[in-house]
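Trainee: Just a sequence and a predicted model for now, questions to come.
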Amino acid sequence: MNEVDTARSSTPSVRRNEARYDDAALTPPVDVVEDATGITLYADLPGVSKDKLHLQVESDTLTIEAESALNVPEGLQSSHTEVGLARFHRVFTLSKELDTEKVTAELNHGVLTLRIPKLARAQPRRVEVKVA
């Protein structure tokens, strides 16, 4: 049974699905910011490189999966490791107002930035008033 709740957003544009995942997978913290033209998600993925990041949008579901490898510098030996190979997994249910065909993603210094614009019909527009 899944519990669905609203992510940090004033409208229900993104809902987080809490499901059972492998115990080895970490849930990365994600901030969701909504504006008039869409949403931006900021996910903390420390130690993740572009080739170990997998993003998928299927229907109204966004899945973030990643692996990090914190390498020990040559000539050094780790005496204690709390995080070695970390796996990240997060799933979001997206609003029908979002244009999943136009998702953009950028990974910079361990922070994934995903931008998902709203469909043109869901964006605010100014209505011109004519004088009769």
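Mentor: Here it is on my side, so go on.
Trainee: rest of the way, CA atoms for contacts and neighbours
Mentor: Will do.
Trainee: Run through who's touching stretch 115-127.
Mentor: Applying Cα atoms under 8 Å, 6 or more residues apart in numbering, the external contacts of stretch 115-127 come out as 36-41, 97-100, 102-105.
Trainee: now the end-to-end length of it.
Mentor: Distance across stretch 115-127, first residue to last, is 27 Å (Cα to Cα, to the nearest Å).
Trainee: about what we covered before: now that we have the contacts of stretch 115-127, which one has the most neighbours?
Mentor: Leu98 (23 neighbours; other Cα atoms under 10 Å).
Trainee: Burial check on the nearest residue to that one once chain neighbours are set aside, number of neighbours?
Mentor: Residue nearest to Leu98 in three dimensions, not counting chain neighbours: Lys118, with 4.2 Å by Cα to Cα, 6 or more residues apart in numbering. Neighbour count for Lys118, taken as other Cα under 10 Å: 23.
Trainee: Kindly report the same for Asp44.
Mentor: Neighbour tally, Asp44, other Cα under 10 Å: 19.
Trainee: for comparison:
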Amino acid sequence: MPVRRGEGAQRPARHQQGWGRHDPRSEFENLWSEVGRFFQQGTAPAGERPWVPLVEEEEAEDAYLVRAELPGIPRENVTVELDANELHITGGLREEHHGKVLSRRTGRFSYRTMVPHDIDDDAVTADLADGVLTVRIPKSAQGKRRTIDVGGTA
């Protein structure tokens, strides 16, 4: 399972708060997604089970960032989709035999995560450079915090 780096003892991302807010509904959606993925992988033949790349998620002031390590995978083999508030990163790499032992991951990969609701889904970008896929999900202007003047009579 994906793990976050730089937070002391590393635990799978599904057990961490994520994005800085507590949202029980999204935690349940993540759990439901994980259970579905578990059963889906359990039914696939051993050689066809997708692997999960190392992924880190970060919240910046104006956007959410998702970085996935995909070394040696060409951009045409990577698909990034945003379905409502679920981000899907999928793709694959064919196995190449150049020696006796293959020491890198090949085959299909898959990563899914829920993103917050305050996003501008039309401005999402994805870039693959130096083996790292960076998905930038801008926050929408509607979700920003602002101060409201209080009116009334004194």
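Mentor: Thanks, I have the structure now. Since we're looking at a predicted model, the values are computed, not measured.
Trainee: before we move on, back to that, ok, so what distance separates the residue nearest to Leu98 of the first structure from Ile39 of the first structure?
Mentor: In terms of Cα to Cα, Lys118 of the first structure sits 8 Å off from Ile39 of the first structure.
Trainee: just to revisit the earlier point, and the residue nearest to Leu98 of the first structure? What does it align with in the second structure?
Mentor: With TM-score structural alignment as the criterion, Lys118 of the first structure lines up with Lys139 in the second structure.
Trainee: Just to confirm, what residue in the second structure is aligned with Lys50 of the first structure?
Mentor: So, by TM-score structural alignment, Lys50 of the first structure is matched to Arg75.
Trainee: follow-up on the earlier one: check the gap between the match of Lys118 of the first structure and Ile119 of the second structure for me.
Mentor: 4 Å.
Trainee: can you check Thr134 of the second structure too?
Mentor: Counting by Cα to Cα - Thr134 of the second structure and Ile119 of the second structure are separated by 16 Å.
Trainee: Superpose on the second structure and give me the mean offset of the helix or strand harbouring Val91 of the first structure.
Mentor: Secondary structure from DSSP states H and E places Val91 of the first structure in strand 85-94. Superposed on the second structure, strand 85-94 of the first structure shows a mean distance to its aligned partners of 1.4 Å (mean Cα distance after the TM-score superposition for the first structure).
Trainee: helices and strands around that strand, which ones?
Mentor: For strand 85-94 of the first structure, the elements it packs on are strand 14-18, strand 25-26, strand 61-69, judged by 3 or more Cα pairs under 8 Å, 6 or more residues apart in numbering; DSSP states H and E.
Trainee: need the ones you listed in a markdown table with distance to Val4 of the first structure, can you?
Mentor: A markdown table is the format used below for these (distance: least, Cα to Cα, whole Å):
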| stretch | distance to Val4 of the first structure |
| --- | --- |
| strand 14-18 | 5 |
| strand 25-26 | 19 |
| strand 61-69 | 13 |
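Trainee: Now render those as a markdown table, adding distance to Leu85 of the first structure and mean neighbour count.
Mentor: Shown next, in a markdown table, are those (distance: least, Cα to Cα, whole Å; neighbours: other Cα atoms under 10 Å):
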| stretch | distance to Leu85 of the first structure | mean neighbour count |
| --- | --- | --- |
| strand 14-18 | 23 | 19 |
| strand 25-26 | 10 | 16 |
| strand 61-69 | 5 | 18 |
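Trainee: Report how many residues lie close to the nearest residue to Ala43 of the first structure once chain neighbours are set aside.
Mentor: Nearest non-adjacent residue to Ala43 of the first structure, counting by Cα to Cα, 6+ apart: Val30, 4.3 Å away. Other residues near Val30 of the first structure number 18, with proximity taken as other Cα under 10 Å.
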